[in-house]
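1. Let me see the structure of the following:
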Amino acid sequence: MRPKVICHIMSSVDGRLLPGRWTLPFDGTPAGELFKEYAEIGRLLETDAWMFGKATTRESFPYKFMPKSEQTVLPGLVFIPSSLSQRLFITIDPDADIFYTSDKLRGDNIIVVLGTNATTDYIEMLREKGIGYIVLEDVKELCKAMEILAEQFGVRSISLQGGGIIDGAMLAAGLLDELSLVIYPGIDGLTTSPSIFEYLGADDERPADGQALELLSSETRNHGIMWLRYKLHRL
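-> Model (predicted):
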């Protein structure tokens, strides 16, 4: 058993993910008003957890943990804090080095997915702060992470909110059930800007193979925003 995963992402019309590069609304509306619309749509999804990749999490916790020990941990460790918020925040950290200043992000308890490169003192830091964690043999075992989140943390649905690397990894693993694409009415235009899905694979890999999109709904929102919702089918 695993949670339902909805990739909920806002991009420019050319599919790019860096809001600071997007052109401004034509009518002078502050861009922040459009980002509020994205957040409002996210609430409509009614998931009981939301999830970032490492780069996006670092925007909130830009501190690096400096281990004092080289001793690493064994796979299979799971820590569930004694008290959990109604909604959970999940992040994938392949380097096990984010230094958290709180056990919560935006009021929601943090759960971290790690690999066996995590040091024992890093794990101790998480436990002391009351941050939940899952240690896998390889942090790329996303299917296993989803199973543990469902079975031990009671997570039924996740809003995956990027960035592009974790979106691409989840796509390649066949773990996306829906795509909630919010299109901001602006353009980036730069070839090298990150996009919605950024799978880190070989040139001959096709991370979306065996999957197809069915349009569930399309809606024009405030400020010229488009909201497209798709179901992913396994063929």
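
2. Only C-alpha atoms from now on, for both contacts and neighbour counts.
-> OK.

3. Quick one: the strands in the protein, in order.
-> 4-11, 49-52, 78-79, 88-92, 104-105, 108-114, 132-135, 157-160, 178-183, 211-220, 226-234 (DSSP state E).

4. can you put those in JSON lines and add mean neighbour count?
-> As requested, these are exported to JSON lines (neighbours: other C-alpha atoms under 10 Å):
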{"stretch": "strand 4-11", "mean neighbour count": "23"}
{"stretch": "strand 49-52", "mean neighbour count": "24"}
{"stretch": "strand 78-79", "mean neighbour count": "18"}
{"stretch": "strand 88-92", "mean neighbour count": "23"}
{"stretch": "strand 104-105", "mean neighbour count": "17"}
{"stretch": "strand 108-114", "mean neighbour count": "24"}
{"stretch": "strand 132-135", "mean neighbour count": "22"}
{"stretch": "strand 157-160", "mean neighbour count": "24"}
{"stretch": "strand 178-183", "mean neighbour count": "23"}
{"stretch": "strand 211-220", "mean neighbour count": "12"}
{"stretch": "strand 226-234", "mean neighbour count": "17"}
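
5. Can you tell me which residue sits nearest the middle of this protein?
-> Among the residues of the chain, the one closest to the centroid is residue 52, at 2.6 Å (C-alpha atoms, centre = their mean).

6. residue boundaries of the helices in the protein?
-> Remark: helices assigned in the chain by DSSP state H are 31-44, 54-58, 120-129, 142-153, 164-172.

7. okay, those, which one's buried deepest?
-> Mean neighbour count (mean count of other C-alpha atoms under 10 Å) peaks for helix 164-172 among these, with a mean of 22.

8. ok, now how distant is the residue of the chain most remote from its centre from residue 92?
-> Most distant residue from the mean C-alpha position of the chain: residue 27, 31.5 Å away (C-alpha atoms, centre = their mean). Going from residue 27 to residue 92 by C-alpha to C-alpha, to the nearest Å gives 38 Å.

9. Ok, residue 228 next?
-> 26 Å.

10. before we move on, the earlier item: which of the helices of the chain sits closest to residue 220?
-> Among the helices of the chain, the nearest to residue 220 by C-alpha to C-alpha is helix 31-44 (11.3 Å).

11. and this one, so I can compare the two:
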Amino acid sequence: MITSLDGRLHPERWSDPQDERIDALVETHYEATAGRLQAEGWIVGRRTMAEFVDGETVPERLDAPQARPHHLGERSDRHLCVVIDPAGRLRFDADHIEGDHVVVILSERVTDAALERLRAAGVSYCFAGPDGDRLGPALEMLGEAFGVTHLLLEGGGVTNGAFLAAGLIDAFSTLICPALDGLAGEPAIVEHAGSAGSRPAAGQHLYLRACQTLEGGVIWLRHDVERDASPS
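-> Here you go, the predicted structure:
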């Protein structure tokens, strides 16, 4: 993820650093550092993916969840582009985004019509339980079906928060820009809408593995996540 000093998510809101434009810094560093992590694909939420597709459908859902088989399109040797879209709202006209094969993680309440649209586009899909929030089994399916072990989680903040609460983040790679947003209530890079008193990060500890200063005053931090042992 890339963030302002105050942890905010959207670079178009940030102040420009001295003698530099923030959009130029983001363009210079984000993809370059992501490439150095040597992942086999990336994961985003529906709202983030909406920027890459032509549109969305009005979501329909089954009254009761219905178990159906996963569908694997033709990946070839491409990286994966994984999107969390429980209702199957996004419309794809091809099986790839920027050359990476699309895999959609759905709820079991998605309609057959939505599945047919995905198959027609050549998109792969799998299910994450009745409401599309059982992310662990969905990731296990991706690993088994496509042989991947290393994916980059790239937002938005709510998607990152869901993965954090599920204990599914193994490491953080964070670019901190010399910029500020400053407005209360703007999205942060990790957000989880839990109940009052909930602690989605409880039992998860960050260990600094690397810290590097990049051009333009951007700080690149890499942390490993270690979790407390689960009770037997």
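
12. What lines up with the residue farthest from the centre of structure 1 in structure 2?
-> Residue correspondence to structure 2 (TM-score structural alignment): residue 27 of structure 1 is matched to residue 19.

13. how about residue 220 of structure 2, what's its partner in structure 1?
-> Taking TM-score structural alignment, residue 220 of structure 2 has residue 227 as its aligned residue in structure 1.

14. my bad, residue 10 of structure 2
-> Under the alignment by TM-score structural alignment, residue 10 of structure 2 pairs with residue 18 in structure 1.

15. Is it correct that its match is in contact with residue 192?
-> No: using C-alpha atoms under 8 Å, residue 18 of structure 1 is not in contact with residue 192; the gap is 10.9 Å.

16. ok, residue 171 of structure 1 - contacts?
-> Shown in contact with residue 171 of structure 1 (C-alpha atoms under 8 Å, 6 or more residues apart in numbering): 197, 207-208.

17. go again using 7 Å as the cut-off
-> Contacts for residue 171 of structure 1 (C-alpha atoms under 7 Å, 6 or more residues apart in numbering) come out as 207-208.

18. quick revisit: go through the strands of structure 1 and name the closest to residue 61 of structure 1.
-> Closest to residue 61 of structure 1 of the strands of structure 1, according to C-alpha to C-alpha: strand 104-105, at 9.4 Å.

19. what span of structure 2 lines up against the closest one?
-> Residues 96-97 of structure 2 are matched to strand 104-105 of structure 1 when aligned by TM-score structural alignment.

20. on that earlier part again, tabulate the strands of structure 1 in TSV, adding columns for distance to residue 98 of structure 1.
-> Below are the strands of structure 1 laid out as TSV (distance: least, C-alpha to C-alpha, whole Å):
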stretch	distance to residue 98 of structure 1
strand 4-11	23
strand 49-52	13
strand 78-79	17
strand 88-92	10
strand 104-105	13
strand 108-114	10
strand 132-135	13
strand 157-160	19
strand 178-183	28
strand 211-220	33
strand 226-234	32
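
21. Among residue 18 and residue 192 of structure 1, which residue is more densely surrounded?
-> residue 18 (15 against 7; other C-alpha atoms under 10 Å).

22. what's the aligned partner of residue 50 of structure 2 in structure 1 in contact with, if anything?
-> With TM-score structural alignment as the criterion, residue 50 of structure 2 lines up with residue 58 in structure 1. By C-alpha under 7 Å, 6+ apart, residue 58 of structure 1 lies in contact with nothing.

23. let's see 8 Å
-> With C-alpha under 8 Å, 6+ apart, residue 58 of structure 1 has these contacts: residue 98.

24. now it: how far from residue 91 of structure 1?
-> Computed as C-alpha to C-alpha, the residue 58 of structure 1 to residue 91 of structure 1 distance reads 10 Å.

25. Please apply the same query to residue 210 of structure 1.
-> Residue 210 of structure 1 sits 26 Å away from residue 91 of structure 1, taking C-alpha to C-alpha as the criterion.

26. And residue 9 of structure 1, by the same measure?
-> Per C-alpha to C-alpha, residue 9 of structure 1 is found 16 Å from residue 91 of structure 1.

27. now swap in residue 44 of structure 1 and tell me
-> Applying C-alpha to C-alpha, the value for residue 44 of structure 1 to residue 91 of structure 1 is 21 Å.

28. now residue 70 of structure 1
-> Shown here: residue 70 of structure 1 relative to residue 91 of structure 1, a distance of 23 Å by C-alpha to C-alpha.

29. Residue 11 of structure 1 too?
-> Taking C-alpha to C-alpha, one finds residue 11 of structure 1 at 21 Å from residue 91 of structure 1.

30. what sits against the corresponding residue of structure 2 for residue 176 of structure 1?
-> Aligned counterpart of residue 176 of structure 1 in structure 2: residue 169 (TM-score structural alignment). For residue 169 of structure 2, the contact set (C-alpha under 8 Å, 6+ apart) comprises 163, 225.
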